[in-house]
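Student: next come a sequence and a model predicted from it.
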Amino acid sequence: MTEENNVQQTLPRIGSPAPQFTAPTTHGEINLSDYEGKWVVLFSHPSDFTPVCTTEFVAFQGISEDLAALNAELIGLSIDSVPSHIAWVRNIEKNFDVKITFPVIADITMDVANKYGMIMPGESSTETSRAVFVIDDKQIVRAIIYYPSANGRNIPEVLRIVKALQTSDEHAVATPANWEPGERVIVPPAKTQAGAEERMNDDTIQCKDFYFCTKEI
């Protein structure tokens, strides 16, 4: 692989600025910078008019209003053309009675896919993988999720991780495994011995030990 291709296929890291792009979509041309101030869920799918991808589009549309309530927008992507995307979303509306309201990038040149490391040559060099990038309102990559082409994503997890990230940001806490909104959150560990002693006597939190404390928010 050439040095240029190595650069193109470098995967963005969690905590790094999201790669900027301008791209044609089913809603016209968009720039990632247009979404500054909003959270973005950018996801890729292997191909239009395929059964697993169809189930995912229906499921993503199902969480679109919940994401909007969190100031988050969906953007889909594959290497198919705009006419193909338009025909497919119209077919979904006709056959599944679901209207796709989010834009779908037509990444025929693979420009966006290469910037985000969405091509997995071991699976396919002509299709994007099932990738999800959660980008925050400051255009920083906050979460990355990949699934193989044969297996559809757990779409509720995409909504859950956006809620968890926003909760961590707002309250300076962490969230435990399988956390759902309304459940207890994890308080960051004490940084000093005195802080650990103080924490064990704090009635507002519950501690198993000095390093493992939770609270309600």
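Tutor: Perfect, thanks for sending it. The model shown is predicted, which means the values in this text are computed figures rather than measured ones. Numbers count the residues shown, from 1 in each chain.
Student: from here on, just use CA atoms for contacts and neighbour counts.
Tutor: Noted.
Student: how about residues contacting the longest helix along the chain?
Tutor: The residue-count maximum for a helix in the chain (DSSP state H) belongs to helix 51-69. Contact partners of helix 51-69, identified using Cα atoms under 8 Å, 6 or more residues apart in numbering, comprise 45-48, 73-74, 92, 96, 98-102, 150-153, 155-156, 159.
Student: of those, just the buried ones, ChimeraX syntax please.
Tutor: What follows is the ChimeraX syntax for the buried subset of the contacts of helix 51-69, where burial is set by 16 or more other Cα atoms under 10 Å:
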select :45,46,47,48,73,74,92,98,99,100,102,152,153,155,159
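Student: inside strands: which ones of the contacts of helix 51-69?
Tutor: Among the contacts of helix 51-69, the members falling in strands (DSSP state E) are 73-74.
Student: from the contacts of helix 51-69, which land in helices?
Tutor: Assigned to helices by DSSP H, the following of those qualify: 92, 96, 155-156, 159.
Student: okay, pairing it with this:
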Amino acid sequence: METSEQDIVSFPQLNKPAPAFTARTTHGEKSLSDYQGRWLILFSHPADFTPVCTTEFMAFAKHHEEFLAEGADLLGLSIDSYFSHVAWVRNIKEKFGVEINFPIIEDLSMSVAKSYGMIHPGAADTSAVRATFIIDPNSILRAMVYYPMSNGRSIPEFLRVLKALKASDEHNIATPEGWQPGDQVIVPPPQDTEAADARMNEGYECTDWYFCKKSL
């Protein structure tokens, strides 16, 4: 079966520049370059006025100040109009008492969604899946996660990943499964046999030459 050009979905790549964009949002026009020097959490949702998306947006709003404290901004997106976004934000405030203080991109043309690989024909041709992108202060894409239409995301996990990425950048370390600030971190493995021989005597907590931890 042949694949047509319109069936091919492009996806951004980790550790490569995030696709540039300029778009209308609920807070005015926004471009990727506006976030230079700060981390950006860019996330898409299938549609306004849907229950799962509403729970996610309220959770992002709940943790908004924590993201800001980590030097990160939030930016939502769906393939809905500006007017739909405004009406939905007002509805969330009226019905749930939650203020959505971050901007939401209007992407009727699907240009931003397509450049970030948010459109998955196997899920929907005209809605963005639940995609989340963590972009660093140099506009490099550092993490991305896709969820199905039917299941909501865990927003604290993105906050955790953000903190882990910042720790890795600052200290040249890796983080183990479920790492939280204050936990031990993983020392990068030795790159040659001489370094491997020395590793066990370098003062780290080692299980073997390739698996050593330390406290920050």
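Tutor: Received the coordinates, thanks. Quick caveat, the model's predicted, so the values are computed rather than measured.
Student: mean shift between the longest helix of structure 1 and structure 2?
Tutor: On the superposed models, the aligned residues of structure 2 are on average 0.6 Å from helix 51-69 of structure 1, with distances taken as mean Cα distance after the TM-score superposition for structure 1.
Student: how far does that helix sit from its chain's centre?
Tutor: Relative to the mean C-alpha coordinate of its chain, helix 51-69 of structure 1 is positioned 12 Å out (Cα atoms, centre = their mean, to the nearest Å).
Student: and for the closest residue to Glu183 of structure 1 other than its chain neighbours, the neighbour number?
Tutor: With Cα to Cα, 6 or more residues apart in numbering as the criterion, Glu183 of structure 1 has its nearest non-adjacent residue at 7.0 Å, and that residue is Glu216. Summarising burial for Glu216 of structure 1: neighbours were counted as other Cα atoms under 10 Å, giving 12.
Student: wait, Glu216 of structure 1 sits on Thr175?
Tutor: No - counting by Cα atoms under 8 Å, no contact exists between Glu216 of structure 1 and Thr175, whose distance comes to 11.2 Å.
Student: now do the residue nearest to the spatial centre of structure 1 against Tyr146 of structure 1, distance only.
Tutor: Within structure 1, one residue has its C-alpha closest to the average C-alpha position: by Cα atoms, centre = their mean, that is Val134, at 3.1 Å. When Cα to Cα, to the nearest Å is the yardstick, Val134 of structure 1 and Tyr146 of structure 1 sit 12 Å from each other.
Student: going along the chain, name the strands of structure 1.
Tutor: Listed in chain order (using DSSP E), the strands of structure 1 are 22-23, 30-31, 39-44, 72-78, 104-106, 130-135, 141-147, 185-187, 206-209, 212-215.
Student: mean deviation, the second one versus structure 2?
Tutor: So that's strand 30-31 of structure 1. So strand 30-31 of structure 1 averages 0.7 Å relative to structure 2 (mean Cα distance after the TM-score superposition for structure 1).
Student: and what of the last one?
Tutor: Between strand 212-215 of structure 1 and its aligned partner residues in structure 2, the average distance after superposition works out to 0.2 Å, using mean Cα distance after the TM-score superposition for structure 1.
Student: structure 1: which residue goes with Lys163 of structure 2?
Tutor: Following TM-score structural alignment, the counterpart assigned to Lys163 of structure 2 within structure 1 is Lys163.
Student: doesn't Trp179 make contact with its match?
Tutor: No - using Cα under 8 Å, Lys163 of structure 1 makes no contact with Trp179, being 9.8 Å away.
Student: out of those two, which sits in the busier spot?
Tutor: Each of Lys163 of structure 1 and Trp179 has its neighbours counted (other Cα under 10 Å); Lys163 has more, 18 against 15.
Student: ok, now which ones touch that one?
Tutor: Residues counted as contacts of Lys163 of structure 1 (Cα under 8 Å, 6+ apart) are 70, 181.
Student: so how far is Thr214 of structure 1 from it?
Tutor: As defined by Cα to Cα, Lys163 of structure 1 lies at a distance of 18 Å from Thr214 of structure 1.
Student: equivalent analysis for Asn201 of structure 1, please.
Tutor: Per Cα to Cα, Asn201 of structure 1 is found 13 Å from Thr214 of structure 1.
Student: more neighbours, these two?
Tutor: For Asn201 of structure 1 versus Thr214, neighbours defined as other Cα under 10 Å are more numerous around Thr214 (21 against 11).
Student: apart from its chain neighbours, what residue comes closest to the more buried one?
Tutor: With Cα to Cα, 6+ apart as the criterion, Thr214 of structure 1 has its nearest non-adjacent residue at 4.4 Å, and that residue is Ile186.
Student: quick one: that neighbour and Ala174 touch, right?
Tutor: Yes - judged on Cα under 8 Å, Ile186 of structure 1 makes contact with Ala174 at a distance of 5.0 Å.
Student: now for the residue lying closest to Phe43 of structure 2 once chain neighbours are set aside: which residues touch it?
Tutor: Nearest residue to Phe43 of structure 2 in three dimensions, chain neighbours excluded: Thr132, at 4.3 Å (Cα to Cα, 6+ apart). With contact set as Cα under 8 Å, 6+ apart, Thr132 of structure 2 has these partners: 41-44, 144-146.
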